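Colleague: Please find the sequence and the predicted model below.
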Amino acid sequence: MKLYLTCMECFSGDHWSYPAELQDSGLYTLECRHGHKTNISLQNHRYEVLFELGLNAILDGYYREAISSFTSSLERFYEHAINVICIGHDISVEQRDEVWKMVSAQSERQYGAFSYLYLFGCKDIPPKLPRSKIELRNNVVHKGKIATKAQAIAYGEAVMGVVLPVLARLEQQYSDAIQTLVWEHLANIREASDKVSRPVTMNVGSILSNMENSLTLEEKIGSIQKTRKHYQWVESNFA
């Protein structure tokens, strides 16, 4: 999976985009063909990026890897939801970080923390993966099962079926907390990149964001395929 970055200095007159490999830090350094240098922070949360990795894996025929990425995305979404609800109830960063250390090593503990916080914060029982999808995940991740394309797509749809309703509920009840978490995320990127100037912010289209969550999973895969073909054509004709 690649991101396509745009130079902010020549954006108005030159819409050339530059491919970049994903960075765990969320920080990207771009030097365009005119010599302008730009530092870019990726605003998308980790759970969004991991889900997009799963979609790209399906497109490339790596169905086992797609299920693994979707699983990681769901786990990081639980963390995201925990932080949103805690912020909404005035829990400080320091308190959240200290308690997170107690559960960070085990996904089951994180899921338990999410379930109870969602019940407390939203007064409702959170959606969960169907038993059949949990068994598929365990067989793929822990037993080396080779998944099919249909299984990978169905699993991704099941993860969306958990994330999107919770995300909509959080946006309804905790919109300010969500924005605070975005600023925390960007501040963490800036703090880790103190050797570069203040980066500009970029947000890429994600099926788990407001920008594109009306798409079905297969429609989003088709959109990714079209985008790839476009940039491949541009690179081959204008490189």
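Modeller: Nice, I can see it.

Colleague: make it CA atoms for all contacts and neighbour counts henceforth
Modeller: Fine.

Colleague: host element of the residue nearest the centre of the chain?
Modeller: Nearest to the mean C-alpha position of the chain, by C-alpha atoms, centre = their mean, lies Glu48 at 1.5 Å. Here Glu48, judged by DSSP states H and E, is contained in helix 46-60.

Colleague: ok, second structure coming up, stack it against the first:
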Amino acid sequence: MKLNFNCSHCLSDNETVNNSLIEIRDDNFYQITCDKGHVSHFYIQNLKFELLFDAGSMALIDGYPNAAVAYISSSLERLHEFCIHVYSKVNDIDDDIFKKNWKYFNNSSERQLGAFLNSFMLFEQSTLKFDLQKYS
């Protein structure tokens, strides 16, 4: 997925607006150089799962259901990762330990779901209530 950025210098000078499409980055910092050589820096506050969900919604609206499913399922995986990271922060788990441990889950949706469910249980002292039979 790509994000659309406008050159802030061209916008402020009432010049022709130059658009740039840039791939989503994990650090949310973006730099563009427009056709006129202006350099602009952007920081997006939205989390990756939010951007992916928005992309999935737009794909669905535009009539691309397969792309919508891919984006929204990726969004859910990033949401699970975010929740597990928050639970780790609450329990004062070092970022390096989190990153090393996350490598075991990174490439498997089922493992990520299991990690999320277990993290939820440990943090909330209860199970997440949903019916797996509905989805199988």
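Modeller: In hand now; what should we look at? Predicted model only: the values in this text are computed from it and were never measured.

Colleague: Mean distance between the helix holding Glu48 of structure 1 and structure 2 after superposition?
Modeller: Once the two models are superposed, helix 46-60 of structure 1 sits on average 1.2 Å from its counterpart in structure 2 (mean C-alpha distance after the TM-score superposition for structure 1).

Colleague: Tell me the residues of structure 2 aligned with that helix.
Modeller: Counting by TM-score structural alignment, helix 46-60 of structure 1 falls onto residues 48-62 of structure 2.

Colleague: What residues of that stretch count as buried?
Modeller: Neighbour counts over stretch 48-62 of structure 2 (16 or more other C-alpha atoms under 10 Å) mark 48-60 as buried.

Colleague: do stretch 80-93 of structure 2 as well
Modeller: For stretch 80-93 of structure 2, the neighbour count (16+ other C-alpha under 10 Å) marks 80-82, 84-85, 87-88 as buried.

Colleague: go on, stretch 106-117 of structure 1?
Modeller: 110-111, 113-117.

Colleague: same deal with stretch 26-44 of structure 1?
Modeller: Residues 26-28, 30, 32, 38-44 are the ones in stretch 26-44 of structure 1 that count as buried (16+ other C-alpha under 10 Å).

Colleague: and the two most separated of these?
Modeller: With distances taken as C-alpha to C-alpha, the most widely separated pair in the buried residues of stretch 26-44 of structure 1 is Cys32 and Asn44, at 22.5 Å.

Colleague: residue ranges of the helices in structure 1, please?
Modeller: With DSSP state H as the criterion, structure 1 has helices at 46-60, 63-88, 93-103, 107-122, 131-143, 149-173, 175-192, 217-238.

Colleague: between the shortest one and helix 175-192, how many degrees?
Modeller: What it means is helix 93-103 of structure 1. Counting by axes from the mean of the first three to the mean of the last three C-alpha atoms, to 10 degrees, helix 93-103 of structure 1 lies at 80 degrees to helix 175-192.

Colleague: Where in structure 2 does helix 93-103 of structure 1 fall?
Modeller: Counting by TM-score structural alignment, helix 93-103 of structure 1 pairs with residues 95-105 of structure 2.

Colleague: what's next to that stretch, contact-wise?
Modeller: Residues outside stretch 95-105 of structure 2 that contact it (C-alpha atoms under 8 Å, 6 or more residues apart in numbering): 85, 88, 111-112, 115.

Colleague: ok, Asn19 of structure 2 - how many residues close by?
Modeller: 15 (other C-alpha atoms under 10 Å).

Colleague: burial of the residue lying closest to it once chain neighbours are set aside, as a residue count?
Modeller: Nearest in space to Asn19 of structure 2, with sequence neighbours left out and distances taken as C-alpha to C-alpha, 6 or more residues apart in numbering, is Asn6 at 4.6 Å. Asn6 of structure 2 sits with 16 neighbouring residues when counted by other C-alpha under 10 Å.

Colleague: what's near enough to touch Asn6 of structure 2?
Modeller: Counting by C-alpha under 8 Å, 6+ apart, Asn6 of structure 2 makes contact with 17-20.

Colleague: One more pass at 10 Å, please.
Modeller: Asn6 of structure 2 makes contact with 17-21, 32-34, 40, according to C-alpha atoms under 10 Å, 6 or more residues apart in numbering.

Colleague: Using a markdown table, lay out these together with distance to Tyr64 of structure 2.
Modeller: Formatted as a markdown table, these follow (distance: C-alpha to C-alpha, whole Å):
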| residue | distance to Tyr64 of structure 2 |
| --- | --- |
| Val17 | 28 |
| Asn18 | 27 |
| Asn19 | 24 |
| Ser20 | 23 |
| Leu21 | 20 |
| Ile32 | 28 |
| Thr33 | 31 |
| Cys34 | 30 |
| Ser40 | 32 |
